[in-house]
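A.B. asks: Sequence and predicted structure are below.
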Amino acid sequence: MLVFIFFGYLSINFPLTGDDLNWGITTLRDYFGSGRFLNYDGRYAGNSLIIMASHSAIFKVLSYAGITTLVVYLGARLISNVRQLERNTLLVLILMLTMSTELFAQVLGWNAGFFNYMAALVYPLIIVNLVKYHYSDWQAPKYLRYSILIVILSIISCFFVEHVTLLNLAIATILMGYMLYQKKKNYLVIANFIGTYIGGILMFSNRAYLNILLHHDGYSYRETSFSLSKIYHIIAQQMDFYLLINNPIITVLLAIILGYLIIKNLQKRSGNKWGTVVSYLELSVLIAFTEYHYILFNTLLKNFSHRYLVSCLLSILFLLVIIIEMTKLSLETHNIEYIALIVAAVVLVIPFFVVTPFGPRGAFASYFCLCLLVAALCDQLNAVKFSLPIIRIMMVMIVIFYAGLATRIGHASRIKNDFMTYQEKHNTPKDYRLYLEVPYNQYYWAVHPQAADNSYRGYYQIQTAGGKLVPYAKWRLIEKNTNSNAEMFSQVLKVDSQNK
């Protein structure tokens, strides 16, 4: 409940921005009735959610809070039993909220990003939880009646973002292969397989994907390229930064935990020469990756011409070390989730090797897999038990930070809208409009400058094209020295006229 309230509060205060506003001037009837959906993309569910959210504040808040709470809960549930659920939920939540600022802005600070990239995670987490805890139950004939629900949900799950749809298809295929290997009918696996493949076909039959592949897409920013130089550029200067380097908390924690596991294994097999050599090489990679990116990259090596090449190689080696160690841990513990999480994280970014654009939001699903992996490793090492007081303190600090941030952003956004209404009503100034700056724009995704945002003007039906930005510090000072919004608005206009 507290998690739901927290994210509900964030949603109340984070404004509609960018594509949110563009979706806000259309309706579901227009979207589906005009045939636009046939040529834009196959994200029918995600686009429908943002259209509804941009028209209903209540729906936006409840769905935003509900989806995020569900994702955090299902993620924590996947890595723990009921007794450990509360503490692992806190850990998953903390790790998720310590994501990079740009990742936060494009997923939690942007509704169009949220309803595609966050909402897409709900179904795969549901299906994996069902498989982990209730697989044998679904072999009973009485579960056949629930299969239709799984079919419907699995179809809908394919209408969010493409790389998660591909993950859903991979999960469905692996589960079907496992069922056939076991030679025991499982209604969950069958229903999920049928629904996911129907959904995948429906998504990728959208004409937009063929147009992108043939370079005929009407949206110039979307393209495919199999050029090795382009792939290298994406990996070296985008992918490794969005997923790993720009998220130092998760990567350093992974390096520390992996280092501990490697040293622990070294003590066990001191007589294994080749195993010892591999372990020392792995430790060297962990140290080199951390030191290179967080100490040398922007200091001593700032002018090094091949620094991105080295960064790319170290990032690949870092992921390889994780894969090797998680494979060994999964074999030792007979628990597949360790290797499954890191493989899922890698699989989720592979499509972006050839399909662009790849923004920070494209790395979110992989980042969340890394959060779950760290939480699972802490659970395995029983580290959470000893650090629970620290985790609680960190959670309180993070909540205070984001609540304070959201409060200031929400207040500024509402004042900005009220001031715009005031200017429209009084038609002043005559030739332009004043836009009160909403602060901390690094935490919410806004493509256009605030005083020249065509999407904002279209959504709020502002006819006057010209705009001037009033800095946050400037209008906040005026607000503190006035007694009402009307008085403040009048004073802002007066100051502007004096500065002409």
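C.D. replies: Happy to help now that I have it. Numbering: from 1, shown residues only.

A.B. asks: contacts and neighbour counts: CA atoms only from here.
C.D. replies: Noted.

A.B. asks: Quick one: the strands in this structure, in order.
C.D. replies: Ranges of strands within the chain are 223-224, 355-356, 433-436, 467-470, based on DSSP state E.

A.B. asks: For residue 400, which of these is the nearest?
C.D. replies: strand 433-436 (25.1 Å; CA to CA).

A.B. asks: Measure how far the helix ranked longest in the chain is from the centre of its chain, please.
C.D. replies: Scanning the chain for the helix with the most residues, using DSSP state H, yields helix 383-426. Offset of helix 383-426 from its chain centre (CA atoms, centre = their mean, to the nearest Å): 18 Å.

A.B. asks: for the strands of the chain, which one ends up most surrounded?
C.D. replies: With neighbours taken as mean count of other CA atoms under 10 Å, the strands of the chain reach their highest mean count in strand 433-436, at a mean of 22.

A.B. asks: Need the residues that contact it.
C.D. replies: Residues from elsewhere that reach strand 433-436, judged by CA atoms under 8 Å, 6 or more residues apart in numbering: 412, 415-416, 419-420, 423, 450-451, 464-472, 475.

A.B. asks: Try it again at 7 Å.
C.D. replies: 416, 450-451, 464, 466-472 (CA atoms under 7 Å, 6 or more residues apart in numbering).

A.B. asks: Identify the farthest-apart pair in these.
C.D. replies: Going by CA to CA, the pair spanning those furthest: 464 and 472, at 21.8 Å.

A.B. asks: still on that earlier bit, run through the neighbouring helices and strands of the longest helix of the chain.
C.D. replies: helix 2-13 (3 or more CA pairs under 7 Å, 6 or more residues apart in numbering; DSSP states H and E).

A.B. asks: what about versus this one:
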Amino acid sequence: MKRTAKLSFYFVLFIIFGLIGMWMPLLGDDLHWGTYFGSNYFPNGIFTYYDGRYLGDLLVIMMTKIKTVAFLAYGIFPTTIVYLIQKIREEITPTKNIGLVSSAIATTAILLSPVMIFKQILGWHAGFANYLPSAIFPLFMLYLVLKNYENKHVHYYRTQMVLIFLAAVAAQFFAEHVTLLNCFNVVLVWIFFRKHFGSEFKKVLNLILGGNFLGAILMFINGAYIKILFGSDAYRSVSGSGTKDTLFHYLRITYTPKHLIIVGTAVLIFSIFTIFYSLKLKNTKQKIANFALLLSTYVVIAPFIVVSPFGSRCMFASYVFLVTIFAVNFDIFFNNYGKILLPLFGLVTLILGVRMDYLSHDYGQTFDMQIRYSQYQNTITRDTQYFLQYRNDRYIWMTGPIQTDNNFSELYVTHKDRNMVPINYYDWTDAQRKLKNKRFKNQTDYMKAFDKQILKKVKLIQAKEK
């Protein structure tokens, strides 16, 4: 019964996250990854000098070309993170009842991620492909450490060891800062904890050590990083902390001083509380988990003090580590109240999931209609090109309005000398509703009728303005 309930819970999460990925529009770099650039990336050897995120790049190419892959990726990777957070909690101390409170809290926190993080991770395929899967291996490593700490009887089959080694290598091909974190963590574990492991896991640990460093070497021998070191890369650089889009500069120009003070103070208080709370704990595994996660939170983001560009997506791993600390400790502290907490957080998760699926579906429909309408306008003669606006850009990564998006224009706008005019979301959806119950012979007839409705809206708007 418990097994069925757990499987059902994670299956629901898989569907919720998967639908977000399947319906989210392609934005910014996504459009190029999904067309000519992505098609030529590996066959033409672009990957040898673009960056070392080989698996992340492969994933974004497949996601932007095939919706089923986007559904599977969005479903699998976030659900895996949530699952690992629950496993970490269960390795610290046994759960009472079904034991999914940590999972529910973690899912709620991911769906309620700060908007700037959400839109660059779940609202942007290119951000998702590199920054979300990369957060999995540090959690997996922590789970292995807790599982094998002072446990000399854990046995690993050869197949398991090979798979762990391959995972250690593969984990290094998503995001550079997490690649460095993985190397940092495995060295730390090897130095300070290997005496607490049995002979079997020591072999596994050595494989992880070798795999992480092999993967890091394969990543950083990419031609892109040589250009970065010599300052000849137009996009990325290693420089002083006050220049370009490094961590502190980005925070200073993106957020208000009041916002920075509030969030910075909250994170500092949480960190200090975690340290003192952990020092008083009698459960050694819980101490290890808390200190490891807190240290990883700061280590993973530290390179961006001098490395640019930095974006909110780079904070995702740190956010996940902080969420893990909260979810695990909250769950353990209120272990006796699992029967109350699980339905509560489960309901919140479901509500948030349905809401985000609804918004994603709306974003996706707008994107699809935008393409269809642009392609229709390419076939007619006039001086104006109309662009359908999104309901909002709160949860998607738009660097500017669609009518000024060069990526979109390059692919879907033929007459670039036209006057580019935006059409408000509620105006064009109203035009669409008026055609809902009418029948059309083909797509072209439908778009003609839709275009007439848009022109009527434009005339009404112009009349009101006069």
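C.D. replies: Cool, got the structure. A quick note: this is a predicted structure, and the numbers were derived from the prediction, not measured.

A.B. asks: where does the TM-score land?
C.D. replies: Scored against TM-score structural alignment, normalised by the length of the second structure, the superposed chains reach a TM-score of 0.82; 431 aligned residues with a CA RMSD of 3.2 Å.

A.B. asks: quick revisit: what's the closest of the strands of the first structure to residue 103 of the first structure?
C.D. replies: Closest to residue 103 of the first structure of those is strand 355-356 (CA to CA; 16.9 Å).

A.B. asks: From residue 171 of the first structure, how far off is the spatially most central residue of the first structure?
C.D. replies: Geometric centre of the first structure, nearest residue: residue 364, 3.3 Å, by CA atoms, centre = their mean. Counting by CA to CA, to the nearest Å, the separation of residue 364 of the first structure from residue 171 of the first structure is 19 Å.

A.B. asks: Residue in the first structure paired with residue 407 of the second structure?
C.D. replies: Residue correspondence, TM-score structural alignment: residue 407 of the second structure in this structure matches residue 455 in the first structure.

A.B. asks: same check, this time on residue 101 of the second structure
C.D. replies: Aligned counterpart of residue 101 of the second structure in the first structure: residue 87 (TM-score structural alignment).

A.B. asks: ditto for residue 184 of the second structure
C.D. replies: Using TM-score structural alignment, residue 184 of the second structure lines up with residue 170 in the first structure.

A.B. asks: burial count for its match?
C.D. replies: 16 (other CA atoms under 10 Å).

A.B. asks: In contact with residue 108 of the first structure, which residues?
C.D. replies: By CA under 7 Å, 6+ apart, the neighbours of residue 108 of the first structure are residue 114.

A.B. asks: For it, give its distance to residue 14 of the first structure.
C.D. replies: In terms of CA to CA, residue 108 of the first structure sits 9 Å off from residue 14 of the first structure.

A.B. asks: Helices of the stretch 151-300 of the first structure, start to end?
C.D. replies: For the stretch 151-300 of the first structure, the helices defined by DSSP state H, counting those that start in this stretch occupy 162-182, 187-204, 207-213, 228-234, 240, 248-268, 273-291.

A.B. asks: and the ones you listed as TSV, adding distance to residue 389 of the first structure?
C.D. replies: Putting those into TSV (distance: least, CA to CA, whole Å) gives the following:
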stretch	distance to residue 389 of the first structure
helix 162-182	35
helix 187-204	40
helix 207-213	49
helix 228-234	40
helix 240	32
helix 248-268	18
helix 273-291	27
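
A.B. asks: Nearest to residue 137 of the first structure among the ones you listed would be which one?
C.D. replies: Comparing the helices of the stretch 151-300 of the first structure by CA to CA, helix 187-204 comes nearest, at 9.2 Å.

A.B. asks: average distance between the closest one and the second structure?
C.D. replies: Helix 187-204 of the first structure, aligned to the second structure and superposed, deviates on average by 0.9 Å (mean CA distance after the TM-score superposition for the first structure).

A.B. asks: got the strands of the first structure as a markdown table, with distance to residue 99 of the first structure columns?
C.D. replies: Below are these laid out as a markdown table (distance: least, CA to CA, whole Å):
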| stretch | distance to residue 99 of the first structure |
| --- | --- |
| strand 223-224 | 27 |
| strand 355-356 | 22 |
| strand 433-436 | 28 |
| strand 467-470 | 30 |
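
A.B. asks: Of all those strands, which one is nearest residue 143 of the first structure?
C.D. replies: With CA to CA as the measure, strand 355-356 is the member of the strands of the first structure nearest residue 143 of the first structure (39.6 Å).

A.B. asks: Much appreciated, bye for now.
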